[in-house]
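In: Okay, here's the prediction I keep looking at, along with the sequence it came from:
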Amino acid sequence: MRSNSPARRRALLAMAGLCLSAILGTAQAAEPLKVVASFSILGDIVREVGGADVSVTTLVGPDGDAHGYEPTPGDARKLAEARVLIVNGLDFETWLPRLTKASGFSGQTVTASKGVKPRAFGSPGEGHGGTDGHDDHDHDHDHDHDHDDDHKQGHHHHHGADPHAWQNLANGVIYARNVADGLAAADPAHAQAYRQRADAYIARLNALDASVRKAFDAIAADRRKVVTSHDAFGYFGDAYGVTFIPAMGVSTDAEPSAREVAAIIEQVRREKVPAVFVENISSPKLVQQIARETGAKVGGTLYSDALSKPGQPGATYLEMFEWNARQLATALQP
């Protein structure tokens, strides 16, 4: 009975083993790369570039304020399971080093802003000045929200790099490239797919960038001035020729003094600023007060540091940017 011979049985077992190995290998290859993104805008970029090859978890979700975020034990568990962590950098996620240490994360960290030319807070493109008191106001707030300690140690982060680099679509292109390179390094089997998706996404970013530039070029330069809740739109201002006057400086939770508010109101009147805007992560009260006392028009909500919830106008990075640009351009028209 040759069919039951030892050699035959060994051959059948070997074949079964090869089939099992192939099945397991396919299943392993099909498992998406586990990626954690620090906040919602980055999470969306990762989903665009990663496609079905990644499983993305976002720490600071839609309408969330990444400046003062308090990580949870659940965040530590998510990070511990991830193979890739994608961060903004430029001192934006001041709470993240503690979380990374607590989670024991041992994967690859990708800094999306790598290669971006940083701008400094208070540089041209914002309504900062030393003669109207507004400069003093801006210097009262920082990212760490620990003013006394930071002042003693000289850690005024807003004197350094502005972290809101995604507010210029040219920097969004850099983010997409860095995300693609990071995913490709962690998952070489899908490297080509990551780069192809990044190329397609970058083409959409570049098309929107050209459209936004055209829209603001059509508006008289002396009308391109707006008040926003906090100092998040400097890159936008530099790229598209808009002056932003931040009512709350860098921080999103510190209340400016009555003197600081009065200085902003005086500046808005003096410079005939046509519009004021609230943000999805900030209280509208201060901006509404400025509008009441100056007659400036209240524009629609702007999305600064976070996307909107699904179904709202700024649910993706591209939608957010297009919405912001449209709201600003409409409000600044004569």
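Out: Everything's here; your move. Keep in mind the model is a prediction, meaning the values are calculated, not measured. Numbers count the residues shown, from 1 in each chain.
In: From now on I want contacts and neighbour counts done on CA atoms only, so please keep to that.
Out: OK.
In: Residue 10: neighbour count?
Out: By the measure other C-alpha atoms under 10 Å, the count of residues near residue 10 is 11.
In: Hmm, I typed the wrong one, I wanted residue 207.
Out: With other C-alpha under 10 Å as criterion, residue 207 counts 11.
In: Quickly find the element holding it.
Out: If you go by DSSP states H and E, residue 207 is part of helix 191-217.
In: Show me which residues of stretch 209-223 are buried.
Out: For stretch 209-223, the neighbour count (16 or more other C-alpha atoms under 10 Å) marks 209, 212, 216, 219, 223 as buried.
In: need the contact list for the residue nearest to the last one when sequence neighbours are not counted.
Out: Counting by C-alpha to C-alpha, 6 or more residues apart in numbering, the nearest residue to residue 223 once its immediate chain neighbours are dropped is residue 332, at 6.1 Å. For residue 332, the contact set (C-alpha atoms under 8 Å, 6 or more residues apart in numbering) comprises 219, 223-225, 274-275.
In: From residue 302, how far out is residue 332?
Out: Counting by C-alpha to C-alpha, to the nearest Å, the separation of residue 332 from residue 302 is 14 Å.
In: cool, residue 198 as well?
Out: Relative to residue 302, and taking C-alpha to C-alpha, residue 198 is found at 26 Å.
In: what does residue 42 give?
Out: 17 Å.
In: Show me where the stretch 201-334 of the chain has its strands.
Out: Using DSSP state E, counting those that start in this stretch, the strands assigned to the stretch 201-334 of the chain run over residues 225-228, 243-246, 275-276, 297-298.
In: Can you list the neighbours in contact with the third one?
Out: Meaning strand 275-276. Contact with strand 275-276 is made by 225-228, 287-288, 290-291, 296-299, 331-332, as judged by C-alpha under 8 Å, 6+ apart.
In: Strands along the stretch 1-150 of the chain, start to end?
Out: Going by DSSP E, counting those that start in this stretch, the stretch 1-150 of the chain shows strands at 33-39, 54-60, 84-87, 108-111.
In: export those to a markdown table and tack on mean neighbour count?
Out: Shown next, in a markdown table, are those (neighbours: other C-alpha atoms under 10 Å):
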| stretch | mean neighbour count |
| --- | --- |
| strand 33-39 | 24 |
| strand 54-60 | 21 |
| strand 84-87 | 23 |
| strand 108-111 | 17 |
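In: Now distance to residue 100 too, for these, in a markdown table please.
Out: Converted to a markdown table, those look like this (distance: least, C-alpha to C-alpha, whole Å):
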| stretch | distance to residue 100 |
| --- | --- |
| strand 33-39 | 11 |
| strand 54-60 | 12 |
| strand 84-87 | 9 |
| strand 108-111 | 10 |
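In: Okay, one more to line up with it:
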Amino acid sequence: MTKNRNFMRRFLFSAALLSLALPACTSGGAPATGGAVATMSTLASLTSAVVSPHLAVTSLVPVGASVEEFQPRPRDVATLHGARLLVENGAGLETWLRDTIDGAKNPELRVIVCTAGLPVEQQNPHLWMDPAYAKIYVEKIAAAAALADPADARDYAEASQRYGRRLDQLDRWIRMQIATIPPDRRTMIVFHNAWYYYAKRYGIQLVGVVERNPGQEPSAYELANLVDLAKRHHVRAVFAEPQFSPKLVQQLARSAGIRTVENLYDDSVGERPEVADYVSMMRYDTVTIVKALGGGDGSHA
């Protein structure tokens, strides 16, 4: 199985390299030369806030897909071949990326690793779920864009400052919303281990995680332990994202006698307007969490 997978990966990269040597023949298939590429749509949203309209922004991982389970396609190699900037999260999130960069053979590609120099805790790469870290991401993107495109450096700096103020406002707003949840109800069980930094910043206790490693389902013992934790901590809901199968979450919720919330967003923004960019996504997630945990309008039902 591993040999077949490795062979297929080498085959796809070879096909991609061959395509780079041929003229583009189909409309809509050629990458925009000199643009910015982000590994996933959440980072693409942060990048676009800084570099638009000077640089077009593309996400390698499609909206609604998991960055941790993504398999690069030949066109992704071609996209990086024509790009000026690549924005990656780092901290072990994009395990597939290095081969894609090597295959692109673009010596001019400037790579921004957003988590570089930041405190990655418990080997958890999802720092962008804390708006304070997202603000640092934006500052790094602006600095790299200025080096790649000095003529528009002032615009990038100003855009970074404007968006940084929006992120400060978002941070204050989230804190106010979470404060409406009764303290004894600020507990969550989540499917995907993306909520560590959000929970830490806003005083929510993460009681448990269903899938600690991508694609690795919990054992029967681990699932039973989560049920016990949910009951012991009076957890009101188990939270998941639409890109993952709801089967395990629903099984846990039935066993624990709690509700499921299956529409949080983190690795990916959504296609609907209310979750189509980073700020909107974070606001939507917060409203969803607050409602599920009995905060917001004063109703604890």
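Out: Right, received. Where do you want to start? Since this is a predicted model, take the numbers as computed values, not measurements.
In: ok, back up a step: tell me the one of the contacts of residue 332 of the first structure nearest residue 282 of the first structure?
Out: residue 275 (16.9 Å; C-alpha to C-alpha).
In: Now that closest one: closest residue in space, sequence neighbours ignored.
Out: Of all residues not flanking residue 275 of the first structure in the chain, residue 297 sits nearest, at 4.5 Å (C-alpha to C-alpha, 6+ apart).
In: burial count for that neighbour?
Out: 18.
In: can you pull the contacts of the aligned partner of residue 291 of the first structure in the second structure?
Out: Residue 291 of the first structure maps onto residue 253 in the second structure when the alignment is built from TM-score structural alignment. For residue 253 of the second structure, the contacting residues are 227, 237-238, 259-260, by C-alpha under 8 Å, 6+ apart.
In: mind redoing it with 7 Å?
Out: 238, 259-260 (C-alpha atoms under 7 Å, 6 or more residues apart in numbering).
In: from these, which single one is nearest residue 2 of the second structure?
Out: residue 238 (34.1 Å).
In: What residue in the first structure is paired with the closest one?
Out: By TM-score structural alignment, residue 238 of the second structure lines up with residue 276.
In: Please report how far that match lies from residue 58 of the first structure.
Out: 30 Å.
In: now residue 263 of the first structure
Out: When residue 263 of the first structure is compared with residue 58 of the first structure (using C-alpha to C-alpha), they lie 38 Å apart.
In: what about residue 45 of the first structure, how many neighbours?
Out: By other C-alpha under 10 Å, neighbour count at residue 45 of the first structure equals 24.
In: Counting neighbours, what do you get for the residue lying closest to it once chain neighbours are set aside?
Out: Among residues not flanking residue 45 of the first structure along the chain, residue 176 sits closest, at 6.5 Å (C-alpha to C-alpha, 6+ apart). Other residues lying near residue 176 of the first structure total 26 when counted by other C-alpha under 10 Å.
In: what does residue 168 of the second structure give?
Out: Residues near residue 168 of the second structure, counting by other C-alpha under 10 Å: 13.
In: Now check the first structure for the residue matching it.
Out: Residue 168 of the second structure maps onto residue 206 in the first structure, by TM-score structural alignment.
In: Ok, residue 135 of the second structure next?
Out: Under TM-score structural alignment, residue 135 of the second structure pairs with residue 173 in the first structure.
In: mind listing what that match touches?
Out: 202, 205.
In: how about the closest residue to the match of residue 238 of the second structure other than its chain neighbours, what does it touch?
Out: Leaving aside its sequence neighbours, residue 276 of the first structure sits nearest to residue 227 (C-alpha to C-alpha, 6+ apart; 4.4 Å). Going by C-alpha under 7 Å, 6+ apart, residue 227 of the first structure touches 244-247, 275-277.
In: Aligned to residue 227 of the first structure, what sits in the second structure?
Out: In the second structure, residue 227 of the first structure lands on residue 189 (TM-score structural alignment).
In: And that match, how far from residue 234 of the second structure?
Out: In this view, residue 189 of the second structure and residue 234 of the second structure are 11 Å apart by C-alpha to C-alpha.
In: burial of residue 257 of the first structure, as a residue count?
Out: 12.
In: what does it align to in the second structure?
Out: Residue 257 of the first structure maps onto residue 219 in the second structure, by TM-score structural alignment.
In: quick one on the thing from earlier: any chance of the buried residues of stretch 209-223 of the first structure in TSV, plus distance to residue 70 of the first structure?
Out: Shown next, in TSV, are those (distance: C-alpha to C-alpha, whole Å):
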residue	distance to residue 70 of the first structure
209	34
212	35
216	37
219	41
223	39
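In: Widest-spaced pair of those residues?
Out: Pairwise across those, and taking C-alpha to C-alpha, the largest span is found between 209 and 223, at 20.5 Å.
In: mind listing the helices for the stretch 201-301 of the second structure?
Out: Secondary structure of the stretch 201-301 of the second structure (DSSP state H, counting those that start in this stretch): helices at 220-232, 247-256, 278-292.
In: ok, and which of the ones you listed has the densest surroundings?
Out: helix 278-292 (a mean of 20; mean count of other C-alpha atoms under 10 Å).
In: Which strands and helices lie in contact with that one?
Out: Secondary-structure packing of helix 278-292 of the second structure (3 or more C-alpha pairs under 7 Å, 6 or more residues apart in numbering; DSSP states H and E): helix 41-51, helix 153-178.
In: Recalculate using a threshold of 10 Å.
Out: helix 41-51, helix 131-148, helix 153-178, strand 237-239, strand 259-261 (3 or more C-alpha pairs under 10 Å, 6 or more residues apart in numbering; DSSP states H and E).
In: Redo those as CSV? Include distance to residue 2 of the second structure.
Out: Shown next, in CSV, are these (distance: least, C-alpha to C-alpha, whole Å):
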stretch, distance to residue 2 of the second structure
helix 41-51, 29
helix 131-148, 35
helix 153-178, 43
strand 237-239, 33
strand 259-261, 35
